[in-house]
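Colleague: Sharing a model prediction with you, sequence too.
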Amino acid sequence: MLTKEEIYTNLMKVPEFKNLPPSQIEWMATKGTISIHPDGEQLFKLGDPMNELRILFKGRINLYMEQGGNLYYFDVVEPFEISGRLPYSRMKGAGAIGVAVEEAISYRLHSDYFHELITTNYELAEVLVHAMTDRVREFTKFQQQNDKMMALGKLSAGLAHELNNPSAAVVRGAQELKKHLANLPEHFKGVIRIQSTEVIVDGVNDLLFSKINATQPALSLMEKTKKEDVMLQWLDDNEIQEGYMMAETFSDFGFNRDDMEGLAKMLRPQDKNAVVDWLFQVLTTERLVHDIEEAARRINTLVSSIKSYTHMDQAPAKEPIDIREGLQSTLTLLNHKIKRNRVQVTLHFAENLPKPKIYVSSMNQVWMNIIDNALDALEGKDDARLDITTERDREFILVTITDNGPGIPREIQDKIFDAFYTTKPVGKGTGLGLEIVRQIIRRHDGEVKVRSVPGQTSFEVCFPL
């Protein structure tokens, strides 16, 4: 164990203490205690009472955060760094897990001495207050960065989920189209043998393009199956080769028995097989191209939503914008979560709403935080609902986002906008989301309120035109 003189010598090595009166260092050496921790010992865990000022004399203390049941290293306490609880600090418990690296020797001053420290050691108290201010600033910066990374993780996870299906559809469609086109030369042999007139060619083409360009009505599974059965029967009756492969495609494009009978009357009997096969090849190509186009359009919509959400092409300046665009983009990016939680989303957007001047990317962050929290509240709920309303209230725009989740207890409703306050499990939230929402709304000279009872929580965001 260290002597008082050795404790004094080590305290003098603390950079913040270099200009302190020696008497105040002596006071610390007299009042404090020394602890020795072997390599690997856990000094404290998340939530442990923190009622001591600590200064490490030897070794290191690695700090870990817990996320999803796993420990993640995020910082280290080096020798002669001030840590633990400080005078005037509202710290109640440890915010991380501390593990000794090598043998660690630490100085500890219990908070019971803080009153005496403040009243009799003014310079020391001033140094420790500055240290606390610096620590809060650094921790806030870290938490804000962590919050951004969590938001980015949610965004990228959602985007990856949403892009997976259309991108796979493009690849699958391209492969099918390539295989399909590889077979066309063989089918062309039958087409080239056809003896026809311009009238017949025009008749076949008119029938084909009328079906391609027509909008087909939505059918029930039973209606669709019945149409395919009728088409398959006609193909079999007319001895069309591989008719079982063609029935669904002809039916999907709206061909019926009368269309096929009319087609047959235009053709020589020996040409019927070749023409029907040619029509099937054209329709198959059309279907594959349409599927690829739809998947590519979905990807384009997602990319547009990302650009709109981040406002990546624009300078960070206020500009007039349709408030519905940001809400729609946010819903698009959270669509995977909406579908996973089976949430019914209802939009009540006022017509002819004026375009307020806002910082677009910042305001989109507001919608993301509030809607994402609402979806978290709806997880596992039957009949989950999310209602979003926009309206004009005199010279203000009012956006109300309501969910039918469990609600926010009355006793904590005043705390949810405080920095670092969160009701979510460790690793699920930093407690900065709604605090950032309030900052952004205040930057727009607006206001955000929450109204919550069991079964209904509404966030009202109001900002001037």
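Modeller: Everything's here; your move.
Colleague: CA only for contacts and neighbour counts going forward, please
Modeller: OK.
Colleague: Buried residues of the helix or strand containing Phe209, list them for me.
Modeller: Here Phe209 sits within helix 198-213, counting by DSSP states H and E. Using 16 or more other C-alpha atoms under 10 Å as the test for burial, helix 198-213 gives Val204, Leu207, Leu208, Lys211, Ile212.
Colleague: helices and strands around it, which ones?
Modeller: helix 257-266, helix 272-310 (3 or more C-alpha pairs under 8 Å, 6 or more residues apart in numbering; DSSP states H and E).
Colleague: if you compare those, which one is most tucked away?
Modeller: helix 272-310 (a mean of 18; mean count of other C-alpha atoms under 10 Å).
Colleague: Which neighbouring elements make contact with that helix?
Modeller: helix 122-192, helix 198-213, helix 243-252, helix 323-333, helix 360-377.
Colleague: Give me the angle between it and helix 198-213.
Modeller: Between the axis of helix 272-310 and that of helix 198-213 there is an angle of 30 degrees, by axes from the mean of the first three to the mean of the last three C-alpha atoms, to 10 degrees.
Colleague: quick one, helix 272-310 and helix 257-266 angle?
Modeller: 130 degrees.
Colleague: Distance from the chain centre to helix 272-310, please.
Modeller: 28 Å (C-alpha atoms, centre = their mean, to the nearest Å).
Colleague: With distance to Glu52 as new columns, can the helices and strands packed on helix 198-213 be given to me in CSV?
Modeller: Shown next, in CSV, are the helices and strands packed on helix 198-213 (distance: least, C-alpha to C-alpha, whole Å):
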stretch, distance to Glu52
helix 257-266, 88
helix 272-310, 44
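Colleague: In JSON lines: the helices and strands packed on helix 272-310, plus distance to Leu283.
Modeller: As requested, those are exported to JSON lines (distance: least, C-alpha to C-alpha, whole Å):
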{"stretch": "helix 122-192", "distance to Leu283": "11"}
{"stretch": "helix 198-213", "distance to Leu283": "8"}
{"stretch": "helix 243-252", "distance to Leu283": "7"}
{"stretch": "helix 323-333", "distance to Leu283": "32"}
{"stretch": "helix 360-377", "distance to Leu283": "42"}
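Colleague: quick one: which of those helices is nearest Asn404?
Modeller: With C-alpha to C-alpha, the closest approach to Asn404 among these belongs to helix 360-377: 8.4 Å.
Colleague: returning to what we had before: looking at the helices and strands packed on helix 272-310, which is nearest to His348?
Modeller: When the helices and strands packed on helix 272-310 are compared for distance to His348 using C-alpha to C-alpha, the nearest one is helix 323-333, at 10.1 Å.
Colleague: this is the comparison structure:
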Amino acid sequence: MAVTIEQLQQIEALADVPAPQLQWLIDQGEEYWLEKGDKLFSIGDHLDKTHVFLEGKIRLCAMQQGVLREVYVYDKAHVAGYLPFSRLVTVKLTCEILQRSHFLSIPGPIIREAIKLHYELTAALVGVMTNRVRDYTAFQQQTEKMISLGKLSAGLAHELNNPAAAIARTSGLLQTQVELLTELFKPLSQLQLTAEQVETLDKKINTLLCNRPMQIKSMLEQAAVEDALYNWMEEEELDVNAGELSANFAEAGIATADLDEIKACAPVQYLPLLLQWMNNGAVALKMAADIREASERISNLVNSVKNYTQMDRDGNLQPTDIHTGLRNTLTMLDYKLRKGNVTVEEHFDLTLPQLDAYPGELNQVWTNIIDNAIDAMAVNKEGVLRITTQQDNEFIEVTINDNGPGIPQEILANVFDPFFTTKEVGKGTGLGLDIVNRIMRQHKGTVRLRSQPGSTSFTLCFPIHLQ
């Protein structure tokens, strides 16, 4: 079935092209059919033909993180392949045939000839190219965001899992400790103690377990206290698990002098039961503290996510504390920082004024640059990330420096170009720094990059007031 002018006019991009020019296109092209499973072109092929898809069904796929993924599916007529003034020389997508499809293909040299002969046709094809660049860029930007989100989500899931698992584990142990309280109640109630002795013991035990400030000890100091407690119980020949009690008492800050005071308050035969009661209380309080700490960790993480994503704010320009965004970003990337053995040095001027900015956009800037820095330092198995903030007259400067291997001078000028990446195939889209550049222009700011072996710095300069 021969291609007709009417078929080409059904394509929105070609609808207003004069009929003689469309007939010229038909006359210069090659008409053919492809079957299901065939490929019209593949990633890496030389871009040398314009393809007019007339009918059937095709799928365009792009490589993402080493896997070929669907980008678009067309079942309506469409123009693809080589287009006038395009700088692409190789194909970026793979076109698969999903059902028998009809094509008209025109060699690139013929299309270049059309630039001289047919203005309306050329203008239509340039419009197709513009739309293709816009759509593909939007797709790649969305991909970049999804990759970043995936990295943040993986780290956040790990960070949340640790305290959540700690809460589950510790709450189960705490239940066991509470059950021990009931077992100890009966023997304790049978102790022959005066009201005065009970009052004295209650005050001392309460002071030891609840009202004593915790003192941080080194491992050697802790071991010394444990040994002293263990020896004290052995010398007293107490029927207790001296190893367990000495370890728990040492962690709770209880020393041999404290046990001497307890011993002086009651008959010696009551001492084992009293120490077991103290041990149960010390362990229960420690577990409660662990649960509280884990809960606070989860709460802080959730709050950081909320602030990072600006969940409770609109997207308008607003006064912004850059340090809040930087710290929330570091929290979101904390797992990756620790995994890469990266030390963070904050040189923050906390007296800086607030910046007129779009906070959510700034968080993308911090994330892209810091994430790239962590990846760069990975080859060293460790690294130092230095973040410095300072005021320069009516501007605020943020410098993010890493001590990775640096960026080779021959590619330094290309790192902000769209789709340029030094990462392995599938590990980046090459849009991270392009996004940074666009957001900086949105804030009327500038980015300066300096790099040499052992030091790469991005200095971001923002005007304090945009209006």
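Modeller: Yes, it's here. This is a predicted model, so every value here is computed, not measured.
Colleague: Out of the helices and strands packed on helix 198-213 of the first structure, the one nearest Gln216 of the first structure is which?
Modeller: helix 272-310 (13.3 Å).
Colleague: Tell me the helix or strand right after that closest one.
Modeller: strand 319-320.
Colleague: which residues touch that next one?
Modeller: Lys355, Pro356, Lys357, Ile358, Tyr359, Val360 (C-alpha atoms under 8 Å, 6 or more residues apart in numbering).
Colleague: likewise stretch 351-367 of the first structure?
Modeller: 308-311, 316-323, 326-327, 330, 391-392, 397, 436-437, 440-441, 444, 464-465.
Colleague: same question, stretch 423-443 of the second structure
Modeller: Residues from elsewhere that reach stretch 423-443 of the second structure (C-alpha under 8 Å, 6+ apart): 63-67, 140-141, 143-144, 147, 357, 361-362, 364-365, 368-369, 415-421, 446-447, 460, 462-463, 466.
Colleague: Equivalent analysis for stretch 156-176 of the first structure, please.
Modeller: Against stretch 156-176 of the first structure from outside (C-alpha under 8 Å, 6+ apart): 288-289, 291-292, 295-296, 298-299, 302, 333-337.
Colleague: If we use 6 Å, what do you get?
Modeller: Stretch 156-176 of the first structure is contacted by residues Leu288, Ile292, Ala295, His336 when judged by C-alpha atoms under 6 Å, 6 or more residues apart in numbering.
Colleague: ok now do the last one, which residues does it touch?
Modeller: In this case it means His336 of the first structure. By C-alpha under 6 Å, 6+ apart, the contact set of His336 of the first structure is Gly158.
Colleague: next one: the helix or strand harbouring Tyr230 of the second structure to chain centre, how far?
Modeller: For Tyr230 of the second structure, the host element (DSSP H and E) is helix 219-235. Mean-position distance between helix 219-235 of the second structure and its chain equals 45 Å (C-alpha atoms, centre = their mean).
Colleague: For that helix, which residues meet the burial criterion?
Modeller: Ala223, Val225, Glu226, Asp227, Leu229, Tyr230, Asn231, Trp232, Met233.
Colleague: Now check the first structure for the residue matching the first one.
Modeller: Meaning Ala223 of the second structure. Matched to the first structure by TM-score structural alignment, Ala223 of the second structure sits across from Thr225.
Colleague: any idea how far the counterpart of Asn373 of the first structure in the second structure is from Leu431 of the second structure?
Modeller: Asn373 of the first structure maps onto Asn372 in the second structure, with residues paired by TM-score structural alignment. Applying C-alpha to C-alpha, to the nearest Å, the value for Asn372 of the second structure to Leu431 of the second structure is 12 Å.
Colleague: The two: which is more packed in?
Modeller: Neighbours were counted for Asn372 of the second structure and for Leu431 using other C-alpha atoms under 10 Å; Leu431 has more, 24 against 16.
Colleague: re earlier: kindly reformat the contacts of stretch 156-176 of the first structure as JSON lines containing distance to Lys18 of the first structure.
Modeller: JSON lines is the format used below for the contacts of stretch 156-176 of the first structure (distance: C-alpha to C-alpha, whole Å):
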{"residue": "Leu288", "distance to Lys18 of the first structure": "76"}
{"residue": "Ile292", "distance to Lys18 of the first structure": "70"}
{"residue": "Ala295", "distance to Lys18 of the first structure": "66"}
{"residue": "His336", "distance to Lys18 of the first structure": "56"}
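Colleague: how far away is Arg292 of the second structure from Leu160 of the second structure?
Modeller: For Arg292 of the second structure relative to Leu160 of the second structure (C-alpha to C-alpha), the value is 14 Å.
Colleague: and Pro408 of the second structure, how many residues sit next to it?
Modeller: Neighbour number of Pro408 of the second structure under other C-alpha under 10 Å is 11.
Colleague: any idea how far it is from Asn414 of the second structure?
Modeller: In terms of C-alpha to C-alpha, Pro408 of the second structure sits 11 Å off from Asn414 of the second structure.
Colleague: what's the answer for Thr50 of the second structure, then?
Modeller: 29 Å.
Colleague: Secondary structure element for the equivalent of Leu25 of the second structure over in the first structure, which one?
Modeller: Counting by TM-score structural alignment, Leu25 of the second structure corresponds to Met28 in the first structure. Here Met28 of the first structure, judged by DSSP H and E, is contained in helix 22-31.
Colleague: post-alignment, the helix or strand that that helix is followed by versus the second structure, mean distance?
Modeller: Once helix 22-31 of the first structure ends, the next helix or strand along the chain (criterion: DSSP H and E) is strand 33-37. Superposing on the second structure places strand 33-37 of the first structure at an average distance of 3.3 Å from its equivalents, by mean C-alpha distance after the TM-score superposition for the first structure.
Colleague: Likewise for stretch 297-305 of the first structure?
Modeller: Mean for stretch 297-305 of the first structure is 1.0 Å (mean C-alpha distance after the TM-score superposition for the first structure).
Colleague: Could you do stretch 122-141 of the first structure as well?
Modeller: Mean deviation for stretch 122-141 of the first structure: 1.6 Å (mean C-alpha distance after the TM-score superposition for the first structure).
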